Structures are given as structure tokens and as C-alpha cells.
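Novice: I'd like to go over a predicted model; first the sequence, then the structure.
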Amino acid sequence: MDFPLDCLYLIFERLDSDSDRKSFGLTCHRWLDVESSSRRSLELNCLIDVPSKSYKTSIGYQICRLLLRFRHLRSFTLTGWSELTDSDLALLALCSSTLQALHIWCSSTITDSGMSFIASVLPSLSIITFAASHVTDTGLYILTRTCTGLKDINLSGCRDITDLGISYLIMNCRQLQSLRVSCCSNITGLGFKDCWKTLTCLEVESCNLFPEGIKEILSGGALEYLNLSFYTGMHADGMTFIGRGQASRLRVLDLRKCKLVGDETVAVIAKGCIFLQEWHLGFCLRIGLPGWESIGLNCQSLERLHVNRCTKLCVVGMQALRDGCQRLSILYTGTPNSRLSLLAREVFQSKPNVELSNDEVKRIIPEEAFFTL
């Protein structure tokens, strides 16, 4: 009890073990206060969805208690709470002075009213996630008109969002660096017109993009990470925009299961995106020898390449990758006993610095891709 508070804070900050940090507050109330005020992130997950029978078991009551205890949070995550209401979000005012990141996952009861509460109590947010909610373009307008400092936004699975909502993001959030709008079927890409040069990371997986929409997505010219997997467009023309100058800074490109990607598309991208370090072409069944030769000839910076289930990849194509991609360190080929894996092992055995991975990677996101606190 004679320890000054600053000494206790120094001790707590230097604890490396999670179990030690969690046990710190069990010593006494004074040590508990130090632990609580030092907490910077909190996750509240609903593992079993059981309707609350009283106010003391409701999600609103739990949020209130937690935020009263942890008054200096910078990041707060809520996952899977079907009983979470828009009005519960007003409780975030308890940590409004410090909170910078808010993540709400799979809470389908959140609507545009929830955005109003957040905009009113957390105007200084930098990161926000509203995955699989019923937020609409109106809610995005309300949020972005106030929270203009947003740098990372995740709206994956918000099926009511259209290009109009995206235009609000582009217009109001001038510091936007990362955006995820995967599985938003009403997005065609046209809302990205006049995209800011700050946007470096974008996920538009499984969206109904127009060719002109892809052109608008690239209009900012600053993208370094782009996920266009499961592209459902009717024409491959939109893909060729990637290699026509505005995506020259790309480092990571995910075109997994894009059925229209063929030799011509791959050749244009390989010539225009010479700084690519990772390229996912898994399940792209139309790529033949000319496409693989283009990659070997032009992608001198390529370090990781995904070719699992690429049935047209032959011995000559594999040799072109081996001889051309001098920095290649990992080649993802799929299941270990597949024809492709056996072929790669035979061709690349003379190049021991290349790892042949059997992992069928479904998602490629470099650690530095999205904004973190």
C-alpha cells in the first residue's frame, strides 16, 4: 500500500505475461484500479445467444459496467450480440475522450439510428467496423459528416449500402486509408469517383462491379492492396484497367476465383504492376502458357504467388515462373498430392530458395495493409 501509483503503473506496464497482467488486479482494490485504468482494448463476445431475462444480464448493462471500469479504452469490440440496440451505443459516451476504434461484428439489429448515436458521442473515431448490419447510405452520410477523421472502415456484409453511400465516404473522409465493403451486392464501383489518394487498401470481394466501376476504384492511384476476388462482372475489360497505369503502386492483388481472368488480362496487369509482391490467382482456370510467361517476364518483384487449382499451368509455364521471378520465395500450389504440387516440386527442385506451400490460402492480408492504432 506504500507504493506510489506511478511505480505501480510502471510495474504493470512491464509485465510480459498475459496471465500476470490479468492477475495483477486480484491483489487489492488499489492494484485493480491500476489494471483497469491501464487497459487499452476490450472485446465482448457473445458465444451463446441466450435472450436476457433481466436488465442486469442485458448487453446494455454489461457495456455500462465495463466502460465505467475501463475508462481509458482506445479500442472496443462487440461480436455476435443480436440483442444490441441502437440506443445501447449511446453508452459509448462513457469513453468518448479516448476511444479511437470501434468494432461491431454480426449485430443485425444495428440500423442508421446507431450511426447517429456514434456520430454524436464519438466524433474523433479513426477506425470503425459495422460488419453484417442493416446500415444504409443514410447512416453513412450521418456518420461521415461528423466523423471526418476515419481512416479504416469495414462495412463487409452490409447489403443495403449502394454506390451513393460509398460516395459519401469518399467525399467526407479525406484521410481514409483502408476500406472493406466485401459482399455488398449493390456496389458497382461507380461511387469511388474522385477517390482520395490516401486510400491504399481496398476489399471489394463478391461485389457486382461494372468495368467502369473498377476504373473509378483505381482513380486515386495510391492503392497498394486490392482484393477483387469472386469478381462477378460479365466482361473481363474492367480487370485490364488494373494494368493501365493507375494501379502501378500495387503490392498485393487478390483475383481468386475470378472466372474471366485469362492470358490477356494477366499480361496487361503483369506489365503495368511491376512492383507486385503477392498475387493470388487461385482457381483462375483460363490462364494458359502466355499468361504464366508474362508473369515470369515482368513480375521481377513477385515474392508470393498462388496458383492452386490453375489447371492450365504446365511444365513450360512453371519453368517460366522459376526462371523469371527471381524474388519468388513461396509458391502456393494447393493439396500436396495434386498434379500441380507434384509438377512444381519437380520443376523447382533446382531452386531451393523457393518454398512450395500446400496451404490453400483463402485470404491474403499483409499485417501492414490496414490502419492500426
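Specialist: Received the coordinates, thanks. All of these numbers come straight from a predicted model, not from anything done at the bench.

Novice: switch to C-alpha atoms for all contacts and neighbour counts from now on
Specialist: OK.

Novice: any chance you could map the strands in the stretch 1-150 of the chain?
Specialist: 41-45, 75-79, 101-105, 127-131 (DSSP state E, counting those that start in this stretch).

Novice: Would you mind saying which of those lies nearest Cys310?
Specialist: Closest approach to Cys310 among the strands of the stretch 1-150 of the chain is made by strand 127-131 (31.7 Å; CA to CA).

Novice: what's in contact with that closest one?
Specialist: Residues from elsewhere that reach strand 127-131 (CA atoms under 8 Å, 6 or more residues apart in numbering): 100-107, 150-158, 371.

Novice: what about the helices in the stretch 51-200 of the chain?
Specialist: Assigned by DSSP state H, counting those that start in this stretch, the stretch 51-200 of the chain shows helices spanning 59-69, 112-121, 137-146, 163-172.

Novice: would you list those helices in JSON lines and tack on mean neighbour count and distance to Thr27?
Specialist: Output for the helices of the stretch 51-200 of the chain, formatted as JSON lines (neighbours: other CA atoms under 10 Å; distance: least, CA to CA, whole Å):
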{"stretch": "helix 59-69", "mean neighbour count": "16", "distance to Thr27": "17"}
{"stretch": "helix 112-121", "mean neighbour count": "20", "distance to Thr27": "35"}
{"stretch": "helix 137-146", "mean neighbour count": "20", "distance to Thr27": "42"}
{"stretch": "helix 163-172", "mean neighbour count": "20", "distance to Thr27": "47"}
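
Novice: and here's the other structure:
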Amino acid sequence: MSSVCVNEALTDDELRWVLSRLDSDKEKEVFGLVCKRWLTLQSTDRKKLAARAGPHMLRRLASRFTQIVELDLSQSISRSFYPGVTDSDLAVISEGFKCLRVLNLHNCKGITDTGLASIGRCLSLLQFLDVSYCRKLSDKGLSAVAEGCHDLRALHLAGCRFITDESLKSLSERCRDLEALGLQGCSSITDSGLADLVKGCRKIKSLDINKCSNVGDAGVSSVAKACGSSLKTLKLLDCYKVGNESVLSLAQSCKNLETLILGGCRDISDESIMLLADSCKDSLKNLRMDWCLNISDSSLSCILKKCKNLEALDIGCCEEITDTAFRDLGSDDFLGLKVLKVSNCSKITVTGISKLLEKCSFLEYLDVRSLPQVTEIRCSEAGLEFPKCCKVNFSGSLTEPDFLL
């Protein structure tokens, strides 16, 4: 039999089908090493790209990878000394990667409003943009993005301290399909800005306003009422102006809430938390209430009894919590908790932890730091048996990963 060359026997579409059947990125890279034709097919088929490159290399990448929809140019904190992507780079990206839907510029400190103007002018298909910790950005740049990227679904602005309510108004007017917004540390955001945001953006599923110290009950209530059917994640860490009115609004309007972070909201008390537990008993999965100093056994017991789908709970530094909250659990109350943090709850003893373990067979992480009556020795003496896969933190570092942030 005469030999048959694969390239003569198979069309481009057939080779693309072969490429699509490869599972790993490594296998797809090897595919491109066979010959120039296969490399061209592999390049034009590629959808994702992560790179660190200047304007010249970015132009070459754009000409080679013509169908890229996801571009990751983010920087890790360890490279924080390096500015990363610059405005001139963004001009090349905006002109060369016209199909982009996802652009990650996290921690690229060299970007200014001029670079964002290029994005707004050229990348009309963009749906996801992360410019967290790009600290030179202001409302002018974000308004340009909102003006040109009407299909934006997720926007992350953590650490962009010059962003004000004006940006939220622009998003409300032009990006009505927005579903996720991260504003952590944007301390100029106020209740008025949130009220403007939800006049147009009523599909928000995730809102992060951690450390937005000028947000209070009025702003959270506006979000709860406007986005009640869609909101699943709300983060309010250290929003010290947030109190019971916010939680009551969430209980009344947001029946599908899955993740709620209230750490540091010190004015919240049992009554509102109990109403929230009853309203969101079927949906709530993650709840953080550390430093909510008015929380007591009554609300914790209510949460444990009603929220059967709860997977992660942080009640650290809630000094009024005692063993009673765990002793109130009945014979039918089995918990699906995987993460529990009770650090600095000084009134909890080995007895309470023992009762808890009877109900939590799926526990993966238990934080009992700074509990004077719960030490490794005392737990051993009491014969406590933790689930095999459970990490128990008796005295670990305060820099342990935060499962609820």
C-alpha cells in the first residue's frame, strides 16, 4: 500500500475536530508542534491566553491568536513592584483582540483612565473586567468603559479608591445586565450611589462592598428591594454603619441569598438574624458574623436549627455565645457544616464542642483559637473525635486562609 500523508487526507475542519477532542492544554500545545499547518489551526482555535508582554509582542500574539475571548494579564502581589500592563499596551490589546469577552488586569498599577478609554472605545463585546488594585483609575475611565461595553456582566474594582458614586450612576444607565460588582475598599461609595446603581442594574447576583465605610442601612436596603430575586452574595465586612435595618430588608426581600458577610457590623442583634435565618433557611450556605458583639445563643441556635444547607459559619469574637447554642440542638438536628470558626468565643467549652461534633460529620475546618477552655490537651482528655478530614486550628497563625471572605 502506498503511504498516505495525514495533511493530504484530512481537511482543516477535520483537524479542528481532532484538536477539540484533546482534553488538556498541554496536549493542545503538543498538537501545534507537529507542523506549521497544525500550529496555525491550534493558534486560531485558541480561546484563552495568559501573558506578560510589551506592545510589540502583544501585536504578534494578536495576529497569531485571532479568536481569543479571554485574556489574563493580571499580576500577583509578589510582583507588586512592577507596574504590569500600561496604557500603551491596552491600546494594542483593544485594537488587536476584538473578540475579547474576559479581560483580567488585576494589580496592574500602571493603568490610567486613558487605558480604560481604549477598552471602552474598542471592546464592545466585553463581559468581564477586573481592574482591582489599579489605583490610578477614576470615574472618568470607568464611565468610558460603561459607555462602550453595554454587555458588561462582571466588574471588579477592589482597591480603586478614586471611584465614586458617579461610576455607579454610569453603570446604572448603560450596563443594565450587570450581575457581579466588586467595590471592596472603595471608601467614597455611599448609600446614594448604591441607590442610583440599582435603578438600572436590577440583575445583580453578587455585590462586594467590604470596607466601604460610608455605606449604611439606606444603601443596603435599596439593593435588597431592587435586586431581591437575583441577589445571592452580599459582602459587608467592616461596614460599621450597617445595622439591623439592612438585615431586616434582606430577610424581607432576598429569599435566595446564599452568602452573607456581616463581620464587623457591630450593631446587628439577635432579632434581625433570627428573621434572616427563617427567611433564607433553604438558600443560605455561607454566613460570617465575627465581631457582631450583640449576637447571642438565641440567634445562633436559630441558625443551626433552620439553615440546613449552611456549609460555612464564622462567629469569631461573638463573646456572648456559650455552649447553650449547641446543647439546644435536638436529636433530629444534623448539620452539613464544613467550616466553623469560633475563635475568641471565650464562653465555649469542650462540652459545647463535643455536642457540636455529634451533629457535624462533614466538618473540614474548625477554628478554636483563643478559647481558654478548649485546648488540644483538654479535647484529648475528653476523648473528642474529630472527623478524619477535619483540620482543627488550636493555635495557628492569624493569617490562616479566610474561607468566608
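Specialist: Perfect, thanks for sending it. In this text, all values refer to a predicted model and were calculated from it rather than measured experimentally.

Novice: coming back round to it: now distance to Phe275 of the first structure and mean neighbour count too, for the strands of the stretch 1-150 of the first structure, in JSON lines please.
Specialist: JSON lines is the format used below for the strands of the stretch 1-150 of the first structure (distance: least, CA to CA, whole Å; neighbours: other CA atoms under 10 Å):
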{"stretch": "strand 41-45", "distance to Phe275 of the first structure": "36", "mean neighbour count": "14"}
{"stretch": "strand 75-79", "distance to Phe275 of the first structure": "34", "mean neighbour count": "19"}
{"stretch": "strand 101-105", "distance to Phe275 of the first structure": "31", "mean neighbour count": "22"}
{"stretch": "strand 127-131", "distance to Phe275 of the first structure": "28", "mean neighbour count": "22"}
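
Novice: between those, which one is nearest to Glu224 of the first structure?
Specialist: So among those, strand 127-131 is nearest, using CA to CA, at 19.0 Å.

Novice: Quick one: average offset of the closest one versus the second structure, please.
Specialist: In the superposition with the second structure, the average deviation recorded for strand 127-131 of the first structure is 1.0 Å (mean CA distance after the TM-score superposition for the first structure).

Novice: What residues in the second structure pair up with that strand?
Specialist: Strand 127-131 of the first structure lines up with residues 154-158 of the second structure when matched by TM-score structural alignment.

Novice: Could you check how many residues crowd around the one in the first structure that sits across from Lys136 of the second structure in the alignment?
Specialist: Pairing criterion TM-score structural alignment: the partner of Lys136 of the second structure within the first structure is identified as Thr109. Applying other CA atoms under 10 Å, we find 16 residues neighbouring Thr109 of the first structure.

Novice: residues contacting Thr109 of the first structure?
Specialist: Residues in contact with Thr109 of the first structure (CA under 8 Å, 6+ apart) are 82-86, 133-134.

Novice: Can you match those up with the second structure and say which hold?
Specialist: Under the criterion both residues aligned by TM-score structural alignment, their matches' CA atoms under 8 Å, the contacts of Thr109 of the first structure that remain in contact after alignment to the second structure are 82-86, 133-134.

Novice: Need those residues in a markdown table (columns: distance to Val204 of the first structure and neighbour count).
Specialist: Output for these, formatted as a markdown table (distance: CA to CA, whole Å; neighbours: other CA atoms under 10 Å):
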| residue | distance to Val204 of the first structure | neighbour count |
| --- | --- | --- |
| Ser82 | 26 | 17 |
| Glu83 | 29 | 18 |
| Leu84 | 27 | 19 |
| Thr85 | 28 | 18 |
| Asp86 | 27 | 17 |
| Ser133 | 17 | 22 |
| His134 | 18 | 18 |
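
Novice: Show me the two of those that sit farthest apart.
Specialist: Among those, Glu83 and His134 lie farthest apart (CA to CA), at 13.9 Å.

Novice: ok, Ile48 of the first structure - how many residues close by?
Specialist: Neighbour tally, Ile48 of the first structure, other CA under 10 Å: 8.

Novice: Leu228 of the first structure versus that one, what's the distance?
Specialist: 34 Å (CA to CA, to the nearest Å).

Novice: Could you do Ser107 of the first structure as well?
Specialist: Using CA to CA, Ser107 of the first structure is found at 26 Å from Leu228 of the first structure.

Novice: Kindly report the same for Ala119 of the first structure.
Specialist: Ala119 of the first structure sits 30 Å away from Leu228 of the first structure, going by CA to CA.

Novice: and if you look at Thr136 of the first structure?
Specialist: Per CA to CA, Thr136 of the first structure is found 22 Å from Leu228 of the first structure.
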